[in-house]
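>>> Here you go, sequence then predicted model.
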Amino acid sequence: MGNNILYTFIRHSVKKLFLYTETAFILTGRLVGLLFIPFFKSQFFFLFPFYHIGGAEKVHIKIVRCLKEYKPVVFITNKSKNSALKKQFTQSAKTFNFGYFNYFDNPIFINFWVGVLCTIINNNKNGVVFGCNSILFYKLTPHLKPQIFCIDLIHAFGGGIEDFSLPYVERLDKRVVINKRTLKDLKDQYRLNNINEKMNERIILIENCVRIPESIKRKNNKSTLKILYVGRGSEEKRVNLIGKISHLCHQNNIPVEFTLVGDVRNSIEKQYSMYCNFLGEVTDEKLISEIYDNSDVLLLVSSREGFPLAIMEAMAHGIVTISTDVGGISEHICNGRNGFLIKNESEDLVIKNVCKVINELASNKFLMNKISLEAYEYAKTNFNCKNFCSQYEKVFWSK
């Protein structure tokens, strides 16, 4: 009994101490923020986690470009692996990198920067704050004045940020999702957590876009099928399976050539790396366009996704996509018509079924060319950027 009382007392005391410490660091940040006010005068503020290369980061750049004329401010909140896309952010906005400090695994320092940012942003009348995949963004929102308009973007469910955002739902004036699957997931999350149904009205679907070439380069009719992977080497991408697929294709004498773009060399087991060409990270848009032009198939075997930008880019170049059926991919890939969907079963079955499709395409150039054309026509109709900026601008000015 005495132990329980002591435990309760200690727990309560630690909690109170933490709250006092949190308040103290926020107040300290507010005071420091006064020094930064003259340097960050804008109506539009963005909080993004990284400027290293990635599909999400490319989308974030597009969104910022839509407001370039209003001189927006971008805060990078986490430590990026490299500065691959830094220049593209700085071309459209004043960019400040909190990642240099690399303290965001420590709640004390998060509270300090919450104080700094709320002072800066609250000082700008009719401000708009837009965040994505940033813990700092969500922790900031309760400290912003009611007239500050708060918007977040959810690329996909499964990374954990969607759960972290739950306590802040009512402070979010608009929420943007990129596909119908994520829209459904978000509404289901609200229902399961007894969140007011009126919050559903704040969710807006805005699909991503890519530049569409005027025409597609005629794909090679040689015997070798050129297979491409573009993306990160993160766990959910399961790049290790692509190494195994390349090995199985060669074992079965399927004429293929595998090329991987991204920091993924260490994701492929050494025994399979001999069957793959590694190009590393490619930031030059002209070069990545040439790589797409010279490829036949885009291969993705992810365990979870939203709707990858790589698929949109590939289809815009007439590439046939083979992908696991996860996230919002089936909203745009029609199996056997403009690409191929692989059931997300066991890894062994995924490998086997991917190889089966690759073999079919390698032996049937007519089918390959037919689906290539279908993919391009679909992208031209559905992925063009004509309405992308106008949709986002409508959200930003809807306060």
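Received it, and whenever you're ready, just let me know what you need. Residues are numbered from 1 along each chain as shown.
>>> C-alpha only now, for contacts and for neighbours.
Noted.
>>> residue boundaries of the helices in the protein?
Here the chain has its helices, by DSSP state H, at 2-36, 55-66, 86-90, 107-122, 135-140, 161-164, 180-192, 239-251, 270-273, 285-293, 309-316, 347-362, 365-382, 388-396.
>>> Could you check how far residue 291 is from residue 18?
The gap separating residue 291 from residue 18 is 52 Å, by C-alpha to C-alpha, to the nearest Å.
>>> Could you pull up the residues touching residue 376?
216, 315, 316, 317, 318, 319 (C-alpha atoms under 8 Å, 6 or more residues apart in numbering).
>>> now these as JSON lines including distance to residue 270?
Putting those into JSON lines (distance: C-alpha to C-alpha, whole Å) gives the following:
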{"residue": "216", "distance to residue 270": "35"}
{"residue": "315", "distance to residue 270": "31"}
{"residue": "316", "distance to residue 270": "33"}
{"residue": "317", "distance to residue 270": "31"}
{"residue": "318", "distance to residue 270": "32"}
{"residue": "319", "distance to residue 270": "28"}
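>>> here comes the other one, which I'd like you to weigh against the first:
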Amino acid sequence: MVKNFVPRAELVSVSERNVAFVGRLSEEKGPDTFVAIAQHFPERQFHIYGSGPLESSLQQQAGDNIQFHGHQSNMNNVWSSVDLLLITSRYEGLPMAALEAMSRGIPVISFELGELPNVIDSGSNGWIASDHKEMVSILNEWFTLSDSKRAQIKYQAQQTIELNYSTEVVIPTMLDIYGITG
């Protein structure tokens, strides 16, 4: 099996503790869960990058601490303002948003979905939550971590991608599978 992969990226340094949802605003992606979790933290900023059929109903439910940024054709400029990514999907394989975020040192909190438990070592480079309540608890923990502990987790997230899911690692494996030599 060939892994998903992303190019190496620069480590993001964000002073604000902004939390993001990146994806289609549809039932399977769970943006309603993201909105519900944000309601536990009215003093914190939450950002939704994406559009879809649930957009207008989510905007009606959302508190003042949630900003909707709409569809993004290129996330490269957006990642620099994201401190933490929540994956609130109801089902997934291996979301590219998680790999792209982690490649920049943006940790991910996700439900136990698809391949994410094989990528995320809970507490080391991100977190796997068993349910909504645990995700809220982990997010609260993230907000109270020291800068040095946050920096360590961010570095581990980036290293996980660089060592296992970067183009430099996966492309040679693909070429080998197909019998292509340089």
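Sure, I can see it. Values in this document were obtained by computation on a predicted structure and should not be read as measured data.
>>> TM-score of the superposition?
With the length set by TM-score structural alignment, normalised by the length of the second structure, the two chains reach a TM-score of 0.87; 176 aligned residues with a C-alpha RMSD of 2.1 Å.
>>> Mind telling me what residue 151 of the second structure corresponds to in the first structure?
Counting by TM-score structural alignment, residue 151 of the second structure lines up with residue 369 in the first structure.
>>> Next, count neighbours for that match.
The number of residues packed near residue 369 of the first structure is 20, by other C-alpha atoms under 10 Å.
>>> tell me the contacts of residue 113 of the second structure?
89, 90, 91, 92, 93.
>>> cool, residue 88 of the first structure as well?
Here residue 88 of the first structure is in contact with residue 61 (criterion: C-alpha under 8 Å, 6+ apart).
>>> Residue 167 of the second structure pairs with which position in the first structure?
Under TM-score structural alignment, residue 167 of the second structure pairs with residue 385 in the first structure.
>>> What's the separation between the residue nearest to that match when sequence neighbours are not counted and residue 260 of the first structure?
Closest residue to residue 385 of the first structure apart from its sequence neighbours, by C-alpha to C-alpha, 6 or more residues apart in numbering: residue 209 at 5.1 Å. Relative to residue 260 of the first structure, residue 209 of the first structure is positioned 23 Å away (C-alpha to C-alpha).
>>> Those two: which is more packed in?
residue 260 (23 against 20).
>>> In the second structure, what residue corresponds to that one?
Residue 260 of the first structure maps onto residue 48 in the second structure, by TM-score structural alignment.
>>> so its match makes contact with residue 70?
Yes - using C-alpha atoms under 8 Å, residue 48 of the second structure is in contact with residue 70, at 7.3 Å.
>>> per the alignment, residue 271 of the first structure corresponds to what in the second structure?
Using TM-score structural alignment, residue 271 of the first structure pairs with residue 61 in the second structure.
>>> show me the contacts for its match.
By C-alpha under 8 Å, 6+ apart, the neighbours of residue 61 of the second structure are residue 35.
>>> ok, it to residue 30 of the second structure distance?
14 Å.
>>> Name only those of the contacts of residue 376 of the first structure that count as buried.
216, 315, 316, 317, 318, 319 (16 or more other C-alpha atoms under 10 Å).
>>> ok, of these, which one's closest to residue 184 of the first structure?
residue 315 (25.1 Å; C-alpha to C-alpha).
>>> Give the equivalent position in the second structure for the closest one.
Match for residue 315 of the first structure (TM-score structural alignment): residue 102.
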